[in-house]
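> build me a structure from this.
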Amino acid sequence: MNKNELIKKAYELAKEQYAALGVDTDAAMKKMGELAISLHCWQTDDVSGTENPDGQLSGGIQATGNYPGKARNIAEITADLEKVMSLLPGKQRVNVHALYGDFSDGMVDRDAISVKQFQGWIDWCKKMGIGMDFNGSFFSHPKADSGFTLSSKDEEVRKFWVEHLKRSREIANEIGKQLGTPCVLNTWIPDGSKDTPVDRNGMRAQLTKSLDEGFATEYPKENMKDAVESKVFGIGAESMTVGSHDYYLGYAIKNNKLICLDNGHFHPTEVVGDKISSCLQFVDEVLLHVTRPIRWDSDHVVTLNEEVQLIASEIVRNDFMKRVNVGLDFFDASINRIGAYVVGTRAAQKAFLIAMLEPTKTLVELEEAGQNFERLAMLEELKTMPFAAVWDYYCLQEGVPTGADYIAEIQQYEKDVLSNR
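Have a look, this model is predicted:
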């Protein structure tokens, strides 16, 4: 019996076991079609970008490690992404930062960028049949060296970044228009103070003024959606960040924007999975940046841990799939970057499939009946259900490597492509 036959046989046995709990495994795999994970282009090159690849990364961001073979231009970035996508089941999108434009016709500063610098990305997405998301880049730039961008009290600096926000939104609108799927435009700034500030209110008033100006133009939601992202601290902004979670949640609710929840942007005891249903009481949609923080917002490769599982479970249990936009955000320069993508994305996908294999109706009935021992027992038993058999069969159906077979493919890609860079 070959490996594929063994996978099919194991799946049939797992299907029966899940059916005994009232779970339809075929329906769960079909539901995975509703999930499209946005792959962050910056894992290919450690957030170097194409604007100034040899520039110094700044803004509270740090990619550690020097693994060989990082992408050096858009052609290599897209080639790497194509390889990644060939090893993943399900649907993906691509998430691009503004510092990843095509500047082959000459350098264009961030307050002057247009769709011209990103038309190549749009054309590539058309070829791949995928959607595209976008981000303004408010870091790694001389006008961000002070530590303040949209919240700056220097009017020249503030206006520069407001214009960058406006240009980013124009580009996002055109991306969504051309691709026929909404582009999520995420706005994150590194603004904050290394030491204890006095005029916190003044900084936040400046940020509000800037956001109001930058968001003044309304674009069709079928083309683009605005999201705002908080952070608890950054390198050089340890004492206070202007765009805190409280600030942005209030701004998003008041102005009908998406709130971006990055699970690396909170204190260690805060769990993003618990925030999803709270935020969706008051905003239409949320954006997720799924990562793995270790001690600080170090953006490690996503693994299948309890926090990621809770995020997926909360979305599936509450039928939030159409209200949550799922993206990844990590940058590990210490290991094979293609491998990082595949391990991290598959981990997130596994969390969602596990959530879709949960007998939620039964668990809620136990909860509402006050049968908390039974609820706990059921949740514990689910942890050792034969999920791997369903996952392998799902990958087999999707025509991608099953189990650990992708490792050899990535090793071959490193030998044939990455080692020659």
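> every contact and neighbour count from this point should use C-alpha atoms.
OK.
> how about the secondary structure of the nearest residue to residue 215 once chain neighbours are set aside?
In space, and not counting its chain neighbours, residue 215 is closest to residue 166: 7.2 Å by Cα to Cα, 6 or more residues apart in numbering. At residue 166 the chain is in helix, as set by DSSP: H, G, I helix; E, B strand; the rest coil.
> here is the second sequence; please produce its structure so I can put it next to the first one:
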Amino acid sequence: MAHSMNVQSSYQLARERYAAVGVDVDHAIERLKKIAISLHCWQGDDVGGFEGGDGELGSGLAVTGNYPGRARSPEELRSDLEMAYSLIPGDHRLNLHACYGEFDGPVDRNEIGVEHFQGWIDWGKSQAVSLDFNPTFFSHPKADDGFTLSAADAGIRQFWIEHGIASRKIAAAMGKAQGNACVNNFWIPDGFKDTPASRKNPRTRLADSLDKIFSDSMNPAETLESVECKLFGIGSESYVVGSHEFYMGYAISRQKLLCLDAGHFHPTEGIADKISSVLMYVPELLLHVSRGVRWDSDHVVTYSDELQAIMQEIVRGDFLGRVHIGLDFFDASINRVAAWVIGTRNAVKAMLAALLEPTERLQQFELEGNYTARLAMMEELKSMPFGAVWDQYCEMTDTPVGMDWLAKVEQYELDVLSKR
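Presented below is the predicted three-dimensional model:
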């Protein structure tokens, strides 16, 4: 009770402080309640999936660490997710990869169907968790040479085209069942380790393959489709077919969503500045919020300047209705449930901080050319009692305040994870 009273009293003081600079804290919290982050299923099992393979990732993907308790089945993964969701304030989504279907026996990627994901659809309904989707163009013999949709071999391309088409049908069924659009994101690992003799030919083949996949129109109320770019990867250091320029052009010309992954650009390049530019020409954006360290190493999201800049740009540009936020990291060096909780709480926390800015006032200073006041207020906001508002939001959503969540994860590790 004392803990709750302290949170309440601190919150009342914070409300007054924010009101003094023109911010309605209660309104900010109401807006935050409507914002869903899409948690990525692959953090829970090190991007292994449930196809019954050898667990080798390939395609330039790597997970570091061997922390005990990796999910080995859909049931275990769903249990871990339920634990994570219970510790994160707000109502959020789940981002599934195609390799996480429930398969009774061998089912190749071009033969997957809605039936293999019915268990996830039913679970989503029972938990009030909406689903997003991704075709899986890696960890497969037909991706071993580093090429899928842009492969020179027409048979390889056709196989992956069929996988893309099958994935579209699954995503649409998910969206129809849950009553809101399932975002279906296309990323491929295609590229060369060393300097290519033709940069044009693979990109020509990729565009043709994508056009074949997207040839039939889909109901946007059921599924929204995005394409994801990348600068380089392990095994594709010299050339990635699906570069930023390629996919930006494709998304604009075909009016698809563009996915910007925070780890898919140069280490000194942030995605926040790209948001307003790209949204002038594409209908909506998908963001993969991650933390690259020197390369696309997909570290757990921390409360960094880059994360804050991303959320600020979404709010300042009034883009909340056009931007879908997903997470993309995988760390097996720490408790995997804790990784979800830390990363997602940070993403939600950064969004709350962005909503607590006096946006109109800042932009009015800018319009008037009063850059002194703009800078002064931006700096003053950094020491505002934001933490008190965050604690109140956690309490009012029945999620742990501060680090209280960690004890629950540690108990879950003792009771469940340690016995796997």
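> TM-score for these two?
TM-score for the superposed chains, counting by TM-score structural alignment, normalised by the length of structure 2: 0.99, backed by 420 aligned residues with a Cα RMSD of 0.8 Å.
> doesn't residue 212 make contact with the residue nearest to residue 215 of structure 1?
No: at 10.7 Å, residue 166 of structure 1 does not count as touching residue 212 under the criterion of Cα atoms under 8 Å.
> which one of the two has more residues nearby?
residue 166 (21 against 14; other Cα atoms under 10 Å).
> so residue 226 of structure 2 is in which element?
Per DSSP states H and E: residue 226 of structure 2 is located in strand 223-228.
> and the next helix or strand after that strand against structure 1, how far off on average?
With elements assigned by DSSP H and E, the helix or strand that comes after strand 223-228 of structure 2 is strand 239-240. Aligned to structure 1 and superposed, strand 239-240 of structure 2 gives a mean residue distance of 0.3 Å (mean Cα distance after the TM-score superposition for structure 1).
> what about the strands in structure 1?
36-40, 91-97, 132-135, 183-187, 192-193, 224-229, 240-241, 258-262, 286-290, 292-294, 296-300, 324-328 (DSSP state E).
> hmm, residue 205 and residue 151 of structure 2 touching each other?
Yes: using Cα under 8 Å, residue 151 of structure 2 is in contact with residue 205, at 7.4 Å.
> of the two, who's got more company?
Between residue 151 of structure 2 and residue 205, residue 151 has the larger neighbour count (other Cα under 10 Å), namely 24 against 18.
> for that one, which residues are in contact?
Going by Cα atoms under 8 Å, 6 or more residues apart in numbering, residue 151 of structure 2 touches 157, 202, 205.
> surely the last one and residue 150 touch.
Yes: the pair residue 205 of structure 2 / residue 150 is scored as a contact, 5.0 Å apart, by Cα under 8 Å.
> off-centre distance for stretch 308-327 of structure 1?
In this view, stretch 308-327 of structure 1 has its centroid 13 Å away from the chain centroid, taken as Cα atoms, centre = their mean, to the nearest Å.
> report the buried residues of that stretch.
For stretch 308-327 of structure 1, burial by neighbour count (16 or more other Cα atoms under 10 Å) applies to 308-317, 320-321, 324-327.
> number of residues surrounding residue 267 of structure 2?
14.
> now residue 133 of structure 1: how far from residue 223 of structure 1?
Look at residue 133 of structure 1 and residue 223 of structure 1: by Cα to Cα, to the nearest Å, they are 11 Å apart.
> out of those two, which sits in the busier spot?
residue 133 (24 against 19).
> how about the contacts made by the more buried one?
Here residue 133 of structure 1 is in contact with 38, 93-96, 172, 183-185 (criterion: Cα under 8 Å, 6+ apart).
> looking at structure 2, which of these hold up?
Cross-checking these against structure 2 gives 38, 93-96, 172, 183-185 as conserved contacts, using both residues aligned by TM-score structural alignment, their matches' Cα atoms under 8 Å.
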